[in-house]
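Student: following is a predicted model, sequence given first.
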Amino acid sequence: MIHRTINRKSIQSLDRIAITLIAGLTIVIAILLFQGDHSVPRVRSFTWQDKQIGVEHDRFVITFTRPMDRTSVETNLQINPPLPGKFSWAGRRLVYTLISPAPYGTEYQLSLQKATDKYTSSQKSGAILQPFNAKFRTRDRAFAYIGVEGENSGQLMLVNLSSPEPKPIVLTPPDLVVSEFKPYPQGDRILFLANDRNSQRQGTLQQKLYQVTTGIHTNPPDEQSVSQEPAGKLKLVLDNKDYQILKFDLSPDGETIVTQRVSRRNPGDFGIWTLQPNSSPKPLEGQPGGDFLITPDSQALAMTQGQGLAIVPLTGSQDQPLDFLPKYGSILAFSRDGLAAATVKFNQDFTRSLFLVNTQGTEKELQRITGSIVDAEFDPTGEILYCLITKLVTSEQYQEQPYIVAINLKTGETKKLLEFSPNQRQVQIDLSPDGIALLFDQPLITPQPAAGVSDAVRTDDNAAIITSRLWLLPISSIKTTEASITPQPEELPIAGVRPVWLP
C-alpha cells in the first residue's frame, strides 16, 4: 500500500513538471510570434556566381531566405557593366532575363544592398537585406581560322582576343591540311576535316575527321566544367578506310555528327551518315544526300531533296520527313531558337529570292537579286539577318561583286554595311555569338595548277589560295536609330581564311 502511494506521488510530480515546461514553451513561442522574425534576410543562392556564361545563358535566378519587397530589390539590384533585363518573380525566387546577350570577354559585378523583406517594417531591425556581392564573366572572345602562309599554311589556328597577349596559337600538326571545321558548344574542342599534306600535293582526296582541343576552359552554370586540357590534343574521330568523307556538320549540342560519304568500292553507295559518341556511323536510310544543316534542337536535319527542302529526323524512321518546303533550293541558317530559317528560292526568271520562313507557316520574301545569296546569319536576338550577297557587274566579263547587308526582320529595312571588289566571291563571314562583330576574310586566289602552291589551302571550286587577310567589322552600332552610322572594318595582322568564332 505504501509502495503504491509513492508511485502515485512520483507520477503526479512528473506530470506537474511536464505541464510547467509546456506552458513555459508556449509563452516563449507566443512572445516570439508577437515580436516577429528578427533574422536578417539574405541571398541564399545566385546561379551565376563565379560562373562563366555564354549566349545560351539568358537569365539568372537569385533565391532569398525570406519573401522580399520586390520593388526594393528591383530598385537596388546593380550590375556593372550594365546588363539590361526584365524582372519576374516566383515566391522567394527572382528571375532576371537579359534583353540581349552579354558581350563576351567581360567580367561583371553584381551587388544588392538596402533591399527589404516583404513583411517586416523597414524601421525594425532585421528588415534590411544583408549586403550581397558576386561576380561572373562571359566566355572569352576567341576565334579559329585556317592559316594560308608559310609554315602555318593549312593548319588550324586559334586567337583568344581576351588573353593578355592575343597571339595566334597552332592547333593542328604540320602534316595535315584543314579544309573545314566546327567548334563544339563549349569552345573547348573543334571538329575538323583534313587531308594529309602528301595527298594534298598529289591532288587526291584522303580526308579524315579529327577533334582537337583549344585550351579554352569554361565553367558554365548548372553544368560540369570542361576538362582542363591544353591546346592541340588531337583525336581521330572518323577514318576514310572504306568511305571518302565529303562534308560534315556538328549538332548544336555537340552530340551528333552528320557526314556525307561515298564508298571507295562502290561510287553508287553515296549518302548521309550519323555518328554518336562511342558508336559506329549509321546511314540515314533513304537519304542520298545534298546540302544539309542540323536544326537548332539537334533532333533533325534540313536538307535539299529533289525540288525542295526536307526536314528529316535524325533518329527513328526517315521514311517520312517532318516537313517539306517545295519552293526552296537551299537553307542558309536557322535562328538560335529554331523558330525561323533563312532560305533561298531560285526563280524562273533566273533571279534568286531570300525568304524568311517560320514555324507558324509565314513565308516572307526579304530580297530578290540577280546575283547570288552566299550566306546568312541571324543575330542572337533573331531580329537582324546579316547576309553576304553578290550583284552582277556590267562588264565584258561575267563578274559578281559581293557585299554585306543587315536586314531588320521586323521593319524590313536593309542597310548595306560593306562592299567588296568584284570577283571576290570567295569571301566568308561569321557573326560573333554575342552579335556585336563580324569576321570576314579576303582571299587572293589563283587558278590551279600554279607553281609553288601544290599543297595550298583551296576554295570550294579547287582554286589555290595564295594569301588572305582577316578583318573585324564592329556592328553593335547598327542597332541605333542613326542611319548615318556605318561601321568601319579593322584589318587584323593575321593571314588566314574561313574565320569562325568560338561559341
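Tutor: Yep, that arrived.

Student: going forward, measure contacts between C-alpha atoms and count neighbours the same way
Tutor: OK.

Student: a helix runs through Phe34, doesn't it?
Tutor: Yes. Assigned with DSSP: H, G, I helix; E, B strand; the rest coil, Phe34 falls within a helix.

Student: now do stretch 284-293: distance to the chain's middle.
Tutor: Centroid separation between stretch 284-293 and its chain, computed with Cα atoms, centre = their mean, to the nearest Å, is 24 Å.

Student: can you show me the strands along the stretch 101-250 of the chain?
Tutor: Remark: strands assigned in the stretch 101-250 of the chain by DSSP state E, counting those that start in this stretch are 107-112, 132-138, 142-147, 156-160, 169-170, 176-183, 189-196, 208-213, 234-238, 243-250.

Student: oh, that last question was meant for the stretch 301-450 of the chain, not what I typed.
Tutor: Under DSSP E, counting those that start in this stretch, the stretch 301-450 of the chain gives strands at 309-313, 323-325, 330-334, 340-346, 352-358, 363-369, 373-378, 384-393, 399-408, 414-419, 429-431, 437-446.

Student: for these, which one sits closest to Asn133?
Tutor: Among the strands of the stretch 301-450 of the chain, the nearest to Asn133 by Cα to Cα is strand 437-446 (30.9 Å).

Student: list the buried residues for the closest one?
Tutor: By neighbour count, with 16 or more other Cα atoms under 10 Å as the criterion, the buried positions of strand 437-446 are 437-443, 445.

Student: dropping in the other structure now:
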Amino acid sequence: MNTSRRTLFLVAAAVLVLLVGTLLVVMLPKVDGFGPQTIQGGLPRTSPLWITFTRQMRPESIQELLTISPEIAGEFTWEDKTLTFTPEEEWPAGTQVQVILQAGASSSLGLPTRQEVSWSFEVAPILMAYLWPSEGSSQLFSLDVDTGETIQLTQTSRVLAYAFAPDGRSFYYFAENNQGGSDLFASDRFEAVENAEYTPTRLLTCQRAICSSPVISPDGRTLAYLRNDAEVWLLALDEPAEAQQVSRKGHPSWQPLWSPTGRLAYYDSQELAYKVFNPASGEQISLPNQSGETAAWAPGGTALIAPDAFTSETDILRGPTGEEANQEVNESELEPVRVLSSQLMVYQVDGDTISTLTEEPLAEDFSPAFSPDGSTLAFTRRYLDDERWTPGRQVWLMAFPGAGSSASQLRPLTDSPSFMYMGIVWHPDGTKLAATRFDVTLLTEPPEIWLFERSGKALRLVIGGFSPGWIP
C-alpha cells in the first residue's frame, strides 16, 4: 500500500512538474515579428524599425540587448507588445542596417527570451531619376548609377516633367490628359514599386492647358509650375487650396526656381527681368536681365546666378553689305563685326548689386549649376570666335568666388565639339554630375544622359533619356 501511494505520489509530482514546465514554456516570451523588410530599390532613409513580442516586456531589458548597426541616435517607443525605434536623422544612403536582439530579454513576469533574433534591411541609395524615351510616351524611371538597376516609377500617359519632394519619397509629375492638356499627380515611389494596385493621386487638372515644370519649395509645402509656358502658378501641397497665379497677367513668364530660403525666382519677359517673390511677405523685387535663360541660386540663397546677353566686338572687319557689298572701300571704313554673347552675372538679391562672373566677351555661357557645398559652379560654354567656335556647348567647372577661390580658376570638363550639353545636375555628394547631351550635327540621333566625375571621367548612362535629376 505504501509502495502504491509512493508510486502515485511520484506520478502526480511528475505530472505537476510537466504541467508547470509546459506552462513556463508557453509563458516564455518570443519574438512574433520584426521589420522593416527590404523592398526593391531599398527603403526610405527615415524608416523606423520594430519588433513585436508575444508577451508584455520589460523595456530596459530589450534596449540592453539590442544592437543596431550603424549606430544612430533615435527614440524608442512602445505600443502594447511592439517596440519601435525611430531614427532622429536619416540612415546613410545605400547602407545595410543590421539588427541583433540577443537572447535573455525579460517579459513583465521576469521570463527570458531563449533565442537570438537578427535581420537586416537595405536603405535606398541616392538614385538618378530621368524620363525615357525621348520619342513616344516618356515615363519616369530611377537608376542606381553604381549597379545599373532601373525601376519604372510611372505607368501613365506621356510624362512631361517631374519633381521630387525633399524627403525623396513623394514625387509629383505632369502627364498628358485626354483634353490636349496635362494634369498633376502625386505619387509615393516606394508604394509605386511595392504595391501593384497603388494609384497616384490627381492633384490638379489643367484641362486644355499644358502645365509643366514643377518645382518644390525647400519645406515641401508648395509647388510652383508653368501654365502654357507663359504663366507661373503656385499650388499648396499641405492643405486643400486653389492654385494661384504669381506672375503678372499678360506678362509671359517662365523659369520658376526656389531658393534655399524659400523665395521664388522666375523670369518676366515683358519687363526683361527676373522676379524674386517672397511668399511669406508678398514682397517682390526685380533683377534686370536680357536673356531669360536658366538661372541658379547660390546655396545660401542670397545670390542668383544667371546668363545675360551682351554685344561684343571681334577682330574681324566687315565692309559694306547689300547692294554696296562689291564696292571697294578704304580699310579705315571697315567696321568690326559684332556678335551677341552671354556672360554669367551675379545678382546679390538682398544687396541690390550686380557683377560679372565669367568675363569672356566672345563666348556663350549658359546653364549654371552649383555643387551642393557651393564651392564649384558648372556651366556650359561655346566660343564665338572663328578659332575656337564649335557647334555644341561644353561643360565647364569654375571655383566660385566666396569659397576661397578666384574666378580665374575654371576649366573644361568635356571636349565633344559637336555635342550640346544641357540640364546639369550635381550628385548630392558633390563628386560628380549628370547632364543631357545631343549631337547638333546629327539631330536624328536621340539625346543621351552622361555621368561625369570632377576628374573628367565619363560614363554614358541612358540612350534616349532626358531630364536627369537626383532623388534625395
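Tutor: That came through, no problem. On a predicted model such as this, the values are computed, not experimentally measured, just so you know.

Student: Serialize the strands of the stretch 301-450 of the first structure to a markdown table and add fields for distance to Trp273 of the first structure.
Tutor: What follows is these, written out as a markdown table (distance: least, Cα to Cα, whole Å):
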| stretch | distance to Trp273 of the first structure |
| --- | --- |
| strand 309-313 | 13 |
| strand 323-325 | 20 |
| strand 330-334 | 19 |
| strand 340-346 | 23 |
| strand 352-358 | 27 |
| strand 363-369 | 31 |
| strand 373-378 | 25 |
| strand 384-393 | 30 |
| strand 399-408 | 34 |
| strand 414-419 | 38 |
| strand 429-431 | 26 |
| strand 437-446 | 31 |
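
Student: for Thr295 of the first structure, find the nearest of the ones you listed.
Tutor: Taking Cα to Cα, strand 330-334 is the member of the strands of the stretch 301-450 of the first structure nearest to Thr295 of the first structure, at 7.1 Å.

Student: neighbours of the closest residue to Val212 of the first structure other than its chain neighbours, just the number please.
Tutor: Once flanking residues are discounted, Val212 of the first structure sits nearest to Leu234: 4.5 Å by Cα to Cα, 6 or more residues apart in numbering. Residues contacting Leu234 of the first structure under the criterion other Cα atoms under 10 Å number 15.

Student: now check the second structure for the residue matching Leu234 of the first structure.
Tutor: Counting by TM-score structural alignment, Leu234 of the first structure lines up with Pro200 in the second structure.

Student: which residues are in contact with that match?
Tutor: Contacts here follow Cα atoms under 8 Å, 6 or more residues apart in numbering; on that basis Pro200 of the second structure touches 185-188.

Student: out of those, which ones does the first structure keep as well?
Tutor: Checked against the first structure using both residues aligned by TM-score structural alignment, their matches' Cα atoms under 8 Å, the contacts of Pro200 of the second structure keep these contacts: 185-188.

Student: now which of those would you call buried?
Tutor: 185-188.

Student: between the residues you listed, which is nearest Thr261 of the second structure?
Tutor: Once Cα to Cα is applied, the member of these that ends up nearest Thr261 of the second structure is Ala186, at 23.8 Å.

Student: name the nearest residue to the equivalent of the closest one over in the first structure, sequence neighbours excluded.
Tutor: Under the alignment (TM-score structural alignment), Ala186 of the second structure pairs with Gln211 in the first structure. The shortest distance from Gln211 of the first structure to any non-neighbouring residue, by Cα to Cα, 6+ apart, is to Leu191 (4.5 Å).

Student: ok, that neighbour touching Pro185?
Tutor: No. Counting by Cα atoms under 8 Å, Leu191 of the first structure does not reach Pro185; the two are 10.9 Å apart.

Student: quick one, which of these two is more surrounded?
Tutor: Higher neighbour count among Leu191 of the first structure and Pro185: Leu191, with 22 against 18, using other Cα under 10 Å.

Student: who touches the more buried one in this structure?
Tutor: Leu191 of the first structure neighbours (Cα under 8 Å, 6+ apart): 181-184, 209-212, 250.

Student: go again with 10 Å.
Tutor: Leu191 of the first structure sits next to 180-184, 209-213, 235-237, 248-250, 254, 257 when contact means Cα atoms under 10 Å, 6 or more residues apart in numbering.

Student: counterpart of it in the second structure?
Tutor: Residue pairing (TM-score structural alignment): Leu191 of the first structure is matched to Tyr172 of the second structure.

Student: over to Ile245 of the first structure?
Tutor: Per TM-score structural alignment, Ile245 of the first structure is aligned with Cys211.

Student: can you pull out the helices in the stretch 201-350 of the first structure?
Tutor: Counting by DSSP state H, counting those that start in this stretch, the stretch 201-350 of the first structure has no helices to list.

Student: quick one: contacts for the match of Ala186 of the second structure?
Tutor: Taking Cα under 10 Å, 6+ apart as the test, what Gln211 of the first structure contacts is 172, 181-184, 189-193, 232-238.

Student: quick one, which of the residues you listed are buried?
Tutor: Among these, those scoring as buried are 172, 181-184, 189-193, 232, 237-238 (criterion: 16+ other Cα under 10 Å).

Student: from these, which is closest to Tyr145 of the first structure?
Tutor: When these are compared against Tyr145 of the first structure (criterion: Cα to Cα), the nearest one is Phe181, at 8.7 Å.
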